[in-house]
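Enquirer: no sequence on this one, just coordinates:
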């Protein structure tokens, strides 16, 4: 396999070492709110101010964060590997981009993007969004964070599934394995014979489905894995 086609999925665990909390962090942003209140369309309809304030806080936190060695290693893989490398993230921060990754597929949206609830136009989000912000395309006061909430369909699924169907290697990094459809990617990749690798601090819910598991901090396991890929 001279130039394997690689699909990588990253989750909250890769950003945790950069100081961005996961769903389950005690005392973190998520712990202070119910998911139903801040990460669903119904929550936004009930209390848009709460939701906007929540994502403003997350956006400010992400703006201050810096990428770690795992982000840097994946950027190096994308730029130096002669084969295809699709980097898919469940994260809504921009740490992959800050690290130099040239192309990142944000399946759950992005904090630095705003979305119009009326016409689906997207534009760069200000650091502090406000309820009733006006869409620059249609002038409706329907701006919302460009985040895929629970009950909504993740972005770019056709492209992701197409890449998985042609993958030689699939790696999941820092993911819990309990949020679908991302948790099912390993099965799609394994079905076409791809080598499947999990790099996680703790075993995911789907760890038994992976051929190769590498426990530990992403900042340690990911650079070592990238080195091995590029060496071959």
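Expert: Yes, it's here. Keep in mind the model is a prediction, meaning the values are calculated, not measured. Numbering: from 1, shown residues only.
Enquirer: only C-alpha atoms from now on, for both contacts and neighbour counts.
Expert: Will do.
Enquirer: just checking, next helix/strand downstream of the longest helix along the chain?
Expert: Using DSSP state H, we find that the single longest helix of the chain is helix 48-64. Next helix or strand after helix 48-64 toward the C-terminus (DSSP states H and E): helix 69-80.
Enquirer: before we go on, here's another structure to hold up against the first:
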């Protein structure tokens, strides 16, 4: 059976109300990326970083999966082959929409990570500076998210999925951040058909066999309907 690998980015969650890097007036617009999304920023001002992610955690808890998230979960359920979802997003909207086995390559807001021993646990709604690790008791808790300059999670697993994909789709992602920006080329080299679904074509759009332009809540359910109709 055909295997589908789907990469999602901020654009799929934006319609649920989560701000992206590029939104004016959102949480990201109030801070410099190097201050709140780098290890160096955390070392300089842990209170600022913990406060920023506490606010993001509150924001994420107040939103709901949209039609695009639910459509991908339906594709997973009804497709006769494997459907693997890889997301750059740190929210849990895919899971809330019914998806299973999602790979969070940039971590999750719901997680906490000990920078001393590497232990992971569920983050409290408000994570304080010097929060102790439940495993080693060191005051070194941080959000379990991948910051700029750090290696994304599960890269070997993701490349294995790309190497066996028959169809690769990138949904709501800018295509500018590596290594995810190179996934389309990995999939094409493995012989997969490729499709980009986005509000507008990205700089890397020429690497895709097909491009679908429009809001994710409209384009993704329609795309899923078309795929399932071909298999029925």
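Expert: Arrived safely. This structure is a prediction, so every number in the text was calculated from the model and none was measured.
Enquirer: TM value for the aligned chains?
Expert: Put the two chains on top of each other and the TM-score (TM-score structural alignment, normalised by the length of structure 1) is 0.98; 230 aligned residues with a C-alpha RMSD of 0.6 Å.
Enquirer: circling back: where does the longest helix of structure 1 end up in structure 2?
Expert: Helix 48-64 of structure 1 corresponds to residues 46-62 in structure 2, going by TM-score structural alignment.
Enquirer: please enumerate the strands of structure 2.
Expert: In structure 2, the strands defined using DSSP state E lie at 4-8, 83-87, 103-104, 107-114, 120-122, 141-145, 167-171, 193-198, 210-213.
Enquirer: quick one: the ones you listed as TSV, columns for mean neighbour count and distance to residue 179 of structure 2 too.
Expert: Converted to TSV, the strands of structure 2 look like this (neighbours: other C-alpha atoms under 10 Å; distance: least, C-alpha to C-alpha, whole Å):
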stretch	mean neighbour count	distance to residue 179 of structure 2
strand 4-8	23	12
strand 83-87	24	13
strand 103-104	20	14
strand 107-114	21	15
strand 120-122	15	24
strand 141-145	24	16
strand 167-171	24	13
strand 193-198	23	17
strand 210-213	16	21
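Enquirer: so can I have JSON lines of these showing distance to residue 17 of structure 2?
Expert: Shown next, in JSON lines, are the strands of structure 2 (distance: least, C-alpha to C-alpha, whole Å):
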{"stretch": "strand 4-8", "distance to residue 17 of structure 2": "16"}
{"stretch": "strand 83-87", "distance to residue 17 of structure 2": "17"}
{"stretch": "strand 103-104", "distance to residue 17 of structure 2": "19"}
{"stretch": "strand 107-114", "distance to residue 17 of structure 2": "16"}
{"stretch": "strand 120-122", "distance to residue 17 of structure 2": "23"}
{"stretch": "strand 141-145", "distance to residue 17 of structure 2": "20"}
{"stretch": "strand 167-171", "distance to residue 17 of structure 2": "17"}
{"stretch": "strand 193-198", "distance to residue 17 of structure 2": "17"}
{"stretch": "strand 210-213", "distance to residue 17 of structure 2": "20"}
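Enquirer: what's the closest of these to residue 94 of structure 2?
Expert: strand 83-87 (8.7 Å; C-alpha to C-alpha).
Enquirer: which residues in structure 1 does the closest one align to?
Expert: Under TM-score structural alignment, the match for strand 83-87 of structure 2 is residues 85-89.
Enquirer: mean deviation of that stretch from structure 2?
Expert: Following the fit onto structure 2, the mean deviation recorded for stretch 85-89 of structure 1 is 0.5 Å by mean C-alpha distance after the TM-score superposition for structure 1.
Enquirer: what's the nearest residue to the equivalent of residue 158 of structure 2 over in structure 1 if we skip its chain neighbours?
Expert: When structure 1 is aligned by TM-score structural alignment, residue 158 of structure 2 is paired with residue 160. Spatial nearest neighbour of residue 160 of structure 1, chain neighbours left out: residue 88 (7.7 Å); criterion: C-alpha to C-alpha, 6 or more residues apart in numbering.
Enquirer: quick check, that neighbour in contact with residue 105.
Expert: Yes. Applying C-alpha atoms under 8 Å as the test, residue 88 of structure 1 and residue 105 come out as touching, 4.6 Å apart.
Enquirer: thought residue 175 of structure 2 was touching residue 201?
Expert: No. With contact defined as C-alpha under 8 Å, residue 175 of structure 2 does not reach residue 201; the gap is 9.6 Å.
Enquirer: neighbour count winner among those two?
Expert: Between residue 175 of structure 2 and residue 201, counting by other C-alpha atoms under 10 Å, residue 175 is the more crowded of the two (21 against 16).
Enquirer: any idea how far residue 129 of structure 2 is from residue 29 of structure 2?
Expert: From residue 129 of structure 2 across to residue 29 of structure 2, the span is 23 Å (C-alpha to C-alpha, to the nearest Å).
Enquirer: what's the answer for residue 178 of structure 2, then?
Expert: For residue 178 of structure 2 relative to residue 29 of structure 2 (C-alpha to C-alpha), the value is 22 Å.
Enquirer: one more: residue 124 of structure 2?
Expert: 25 Å.
Enquirer: residues near the corresponding residue of structure 1 for residue 133 of structure 2, how many?
Expert: Aligning on TM-score structural alignment places residue 133 of structure 2 opposite residue 135 in structure 1. Close neighbours of residue 135 of structure 1, defined as other C-alpha under 10 Å, add up to 22.
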